[in-house]
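# need a structure here:
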Amino acid sequence: MNDKLEHFVLEYDHESGTALLAMTEAGGSRIAEGGSLPYAVASGYEAESRAWESIEPFDDVTRAKLRFEKRCGRDYVPTGGKLYDDEFITLRWRRKDIADALENDWGNFGFPIPATEKNVERAMDQLGNHIDDTVYSQGWGVIHDHLDPNSFDLGVGHTVQAREFYEQVFECAGDYDCTVNIWPAVDGGGVHVSVCPVAHGGNDLAVYSVDADKIGDSAITVRDLEDVGCREVYVEDFTERPDEVRFFLRADADAYMFGSSLGKSLTVQYTGDEDIAPALREVRAYCKDAAEKRDPCLISAMAQASAAKSATAEGEAGGKKL
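So this is what the prediction gives:
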């Protein structure tokens, strides 16, 4: 062991020879962070080698404290048994619960196990080594399996079209090939084109508007959109900045037309050189033919009302984000 301080002792129990450690970095000047697992429970200190016989690392000081107290033979409940301010579910087992399981759940074990003090302690040791990680990992599964994503306000407005666009964007995360969506502008004067991801295998999103008179008979690729269209939105990484996607969908009335029966939307799987001009022309033609059947002012008002409703809901929630 070198002369730099690799840890310092937070607590030490002489009777059991167990210590609660905080691991350090930068020559012992600060507690380690992240993947370094900054806390540990250690035992069997050898003064000559200045080393511990066993060290069990933890990434959370509370979990380390629980294990330390258990090895010292003491009961310990964080916060005196009360919930933390941000907790709403907790689970606690008593020694009697373990004893009852050994004696009465013998169908699972194959035979009843005497609930002696030694057997209860041995069961607690085995559970303590595994239950924290199991509860954490399975807890995420419970969240994923029992929450209905369709029941939440996604903050994109209250239109099916905006939600469909939002969901489709995140389905593209990490795709190698691009997905190109084309749909009409409210006023029928052009089309919108979304490209996701723009960079193959990335998580970026771009939305362009293309005037109808810019869509001629020549071939148009995604790379040409920078010249023939106007970029409305660019999100470098929508997985890190979903708020930018949400803002676009709330604020832009034309997003209301995406996938709507009022408009025509086409999806093109784009691998690099495809000509998307035929799809642009098809949507453009539909725009012109259907313009008389739509009231742009009414559609804009509907989209704005939807955005206002979502903004009001956020305001009532206090605008809080975790």
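# every contact and neighbour count from this point should use C-alpha atoms.
Will do.
# which parts of the protein are strands?
Per DSSP state E, the chain carries strands over the ranges 7-13, 18-25, 30-31, 39-46, 51-58, 178-184, 190-196, 205-211, 230-235, 266-270.
# let's have those strands in CSV, adding distance to residue 246 and mean neighbour count.
Formatted as CSV, the strands of the chain follow (distance: least, Cα to Cα, whole Å; neighbours: other Cα atoms under 10 Å):
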stretch, distance to residue 246, mean neighbour count
strand 7-13, 46, 15
strand 18-25, 41, 22
strand 30-31, 38, 15
strand 39-46, 40, 20
strand 51-58, 38, 15
strand 178-184, 17, 25
strand 190-196, 14, 26
strand 205-211, 12, 21
strand 230-235, 11, 16
strand 266-270, 21, 16
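# including distance to residue 101, could those strands go into CSV?
Converted to CSV, the strands of the chain look like this (distance: least, Cα to Cα, whole Å):
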stretch, distance to residue 101
strand 7-13, 31
strand 18-25, 29
strand 30-31, 40
strand 39-46, 28
strand 51-58, 28
strand 178-184, 54
strand 190-196, 53
strand 205-211, 54
strand 230-235, 54
strand 266-270, 57
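# what about residue 246, how many neighbours?
19 (other Cα atoms under 10 Å).
# look up how far residue 42 lies from it.
Noted for residue 246: a distance of 49 Å to residue 42, by Cα to Cα, to the nearest Å.
# kindly report the same for residue 205.
Taking Cα to Cα, one finds residue 205 at 49 Å from residue 42.
# kindly report the same for residue 130.
18 Å.
# hmm, residue 304 is touching residue 251, no?
Yes. Between residue 304 and residue 251 there is a contact under Cα atoms under 8 Å: 7.2 Å.
# to compare against the first, here's another:
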Amino acid sequence: MAVTELLEQKLPVEPDLQHFLRFVLDAATQLGANPFSTARASLGLAADLRAAGAASGFPLPARLLLDQRALVVEWGEALNRFPLATLTQRPEMASIQQLRRQLRQSTAMSDPDLLLQRNVAMIRYLDETRARTEAELKKLQEALEQRQTELLESVRQAETDPLTGLLNRRAFDEHIDAAFKRTQRQKGESLSLVLLDLDFFKAVNDEYGHQFGDAYLNKMAHAMQESIRQDVDYAFRVGGDEFALLIFTDRRTACKKSQRILAMMDGKVSIGITAVSPQRYPDDTLKRFIKRADNALYAAKRGGRGQIVMDRCGVSTNKGCRVFCGEG
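Now for the predicted structure:
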């Protein structure tokens, strides 16, 4: 059965849109659609029509159609469609024709004098509503920005170690996963993982007390933050005396940064380093990547602590960084 057009109207200003929506709701009710569900759907329809240019001065053409048992609104050159309601059965053609005549008469578009009066009222209404809308939008924008600020602060707190201000273990898991996947997609991008443990931290705590221990942890955090690019790299506290760096650079540069941290901590940190290397590890995984850094860290501890070990052996390296043939 052919699609039947019930109403066509252009929607240059807000009153046109409101009239069209009212006609749509009246038609849906007369055709037997559920008035409550149709009213809810009309809210989404109004938003879509406004987004397409209705009530902005642009004479957006909109049509109310009966397609089989579906009542739909169609608009614009692209013939976008919005499903408004589904009838239990298609009405008789005589009822449809009567409704068409009623709707077209109700638009009152044929009387030039009435049209002129209506246009004057529309312009005044548009000016008034524009001022109200701009004020309301400003309030909504301010509320949205405030909410976004609160959400960002909530996320920051959830990912931050409260003592040192570094990112925490939860953030480490998220960032290392994302960073590793990015290097797998973008071949050639460098990424180094540096794991750091404070040497004999428990003994420091036991001898000098927790207040001194907290200050010592903050000293470590400061050394790490001073050694990386704040807007590029990441510093984490992943455990009591365990720390990590994600540095978007090669292992040699990571070694230099680690040497700086070691010096600032008076040589009392054990450090293990690994890096993404498609040539050496063509089938690398995140689990293996972390394991290599772990192996290098434990090699540093077994070698006497207070030193830096890189996972790659058989190559020349910077002075001050040992190499270790860790598991690939």
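# could you get me the TM-score between them?
TM-score for the superposed chains, counting by TM-score structural alignment, normalised by the length of the first structure: 0.28, backed by 157 aligned residues with a Cα RMSD of 6.6 Å.
# now the strands for the stretch 151-300 of the second structure?
192-198, 234-237, 242-247, 269-275 (DSSP state E, counting those that start in this stretch).
# make CSV from those strands and add distance to residue 123 of the second structure and mean neighbour count to it.
Formatted as CSV, these follow (distance: least, Cα to Cα, whole Å; neighbours: other Cα under 10 Å):
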stretch, distance to residue 123 of the second structure, mean neighbour count
strand 192-198, 63, 26
strand 234-237, 56, 26
strand 242-247, 60, 23
strand 269-275, 66, 29
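# need those strands in TSV (columns: distance to residue 182 of the second structure).
What follows is the strands of the stretch 151-300 of the second structure, written out as TSV (distance: least, Cα to Cα, whole Å):
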stretch	distance to residue 182 of the second structure
strand 192-198	13
strand 234-237	15
strand 242-247	13
strand 269-275	14
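# out of those strands, which gets nearest to residue 136 of the second structure?
strand 234-237 (40.5 Å; Cα to Cα).
# what is the closest one packed up against?
helix 169-185, helix 210-226, strand 242-247 (3 or more Cα pairs under 8 Å, 6 or more residues apart in numbering; DSSP states H and E).
# let's see that with 7 Å instead.
strand 242-247 (3 or more Cα pairs under 7 Å, 6 or more residues apart in numbering; DSSP states H and E).
# quick check: angle from the strand it packs on to strand 269-275?
40 degrees (axes from the mean of the first three to the mean of the last three Cα atoms, to 10 degrees).
# what does strand 242-247 of the second structure contact?
Applying Cα atoms under 7 Å, 6 or more residues apart in numbering, the external contacts of strand 242-247 of the second structure come out as 191-198, 233-238, 254.
# what's the most distant pair in the residues you listed?
191 and 198 (23.1 Å).
# would you map the helices across the first structure?
61-71, 95-104, 106-109, 117-146, 160-171, 225-228, 242-251, 277-290, 296-316 (DSSP state H).
# relative to residue 235 of the first structure, which of these is closest?
Among the helices of the first structure, helix 242-251 sits nearest to residue 235 of the first structure (Cα to Cα), with 6.8 Å.
# for the contacts of strand 242-247 of the second structure, which one is nearest residue 39 of the second structure?
Nearest to residue 39 of the second structure out of these is residue 234 (Cα to Cα; 51.0 Å).
# buried set for the host helix or strand of residue 47 of the second structure?
Secondary structure from DSSP states H and E places residue 47 of the second structure in helix 35-51. Buried residues in helix 35-51 of the second structure, counted by 16 or more other Cα atoms under 10 Å: 38-39, 41-42, 45-46, 48-50.
# out of those, who's nearest residue 176 of the second structure?
residue 48 (40.7 Å).
# state the distance from that closest one to residue 82 of the second structure.
Distance from residue 48 of the second structure to residue 82 of the second structure, by Cα to Cα: 8 Å.
# likewise residue 299 of the second structure?
Distance from residue 299 of the second structure to residue 82 of the second structure, by Cα to Cα: 66 Å.
# looking at the two, which one has more neighbours?
residue 299 (25 against 18).
# who's in contact with the more buried one?
With contacts defined as Cα under 7 Å, 6+ apart, residue 299 of the second structure is in contact with residue 309.
# how many residues are close by residue 95 of the second structure?
11.
# what about residue 126 of the second structure, how many residues nearby?
For residue 126 of the second structure, using other Cα under 10 Å, the count is 19.
# quick one: which helix or strand includes it?
Judged by DSSP H and E, residue 126 of the second structure forms part of helix 112-158.
# quick revisit: contact partners of the helix holding residue 47 of the second structure?
Outside of helix 35-51 of the second structure, the residues within contact range by Cα under 7 Å, 6+ apart are 25, 29, 82, 84-85.
# what about 6 Å?
29, 84 (Cα atoms under 6 Å, 6 or more residues apart in numbering).
# after that helix, next one along is what?
strand 60-67.
# the inter-axis angle of the helix or strand that that following strand is followed by versus strand 60-67?
Next in sequence after strand 60-67 of the second structure, counting helices and strands by DSSP H and E, comes strand 70-75. Orientation check (the same axes, to 10 degrees): strand 70-75 of the second structure against strand 60-67 gives 160 degrees.
# just list what strand 70-75 of the second structure packs against, helices and strands only.
Applying 3 or more Cα pairs under 6 Å, 6 or more residues apart in numbering; DSSP states H and E, we find strand 70-75 of the second structure packed against strand 60-67, strand 80-86.
# hang on, the earlier thing: closest to residue 169 of the second structure out of the strands of the stretch 151-300 of the second structure?
Short answer: strand 234-237, nearest of the strands of the stretch 151-300 of the second structure by Cα to Cα, at 6.6 Å.
# residue 130 of the first structure: how many residues sit nearby?
10.
# so it versus residue 290 of the first structure, what's the distance?
63 Å.
# so which of the buried residues of helix 35-51 of the second structure comes closest to residue 155 of the second structure?
residue 48 (32.5 Å).
# one step back: for residue 142 of the first structure, which of the strands of the first structure is the nearest?
So among the strands of the first structure, strand 51-58 is nearest, using Cα to Cα, at 23.6 Å.
# in this structure residue 196 of the first structure contacts residue 205, no?
Yes. With contact defined as Cα atoms under 6 Å, residue 196 of the first structure counts as touching residue 205 (4.8 Å).
# quick one, the helix holding residue 126 of the second structure and helix 169-185 angle?
Going by the same axes, to 10 degrees, helix 112-158 of the second structure makes 110 degrees with helix 169-185.
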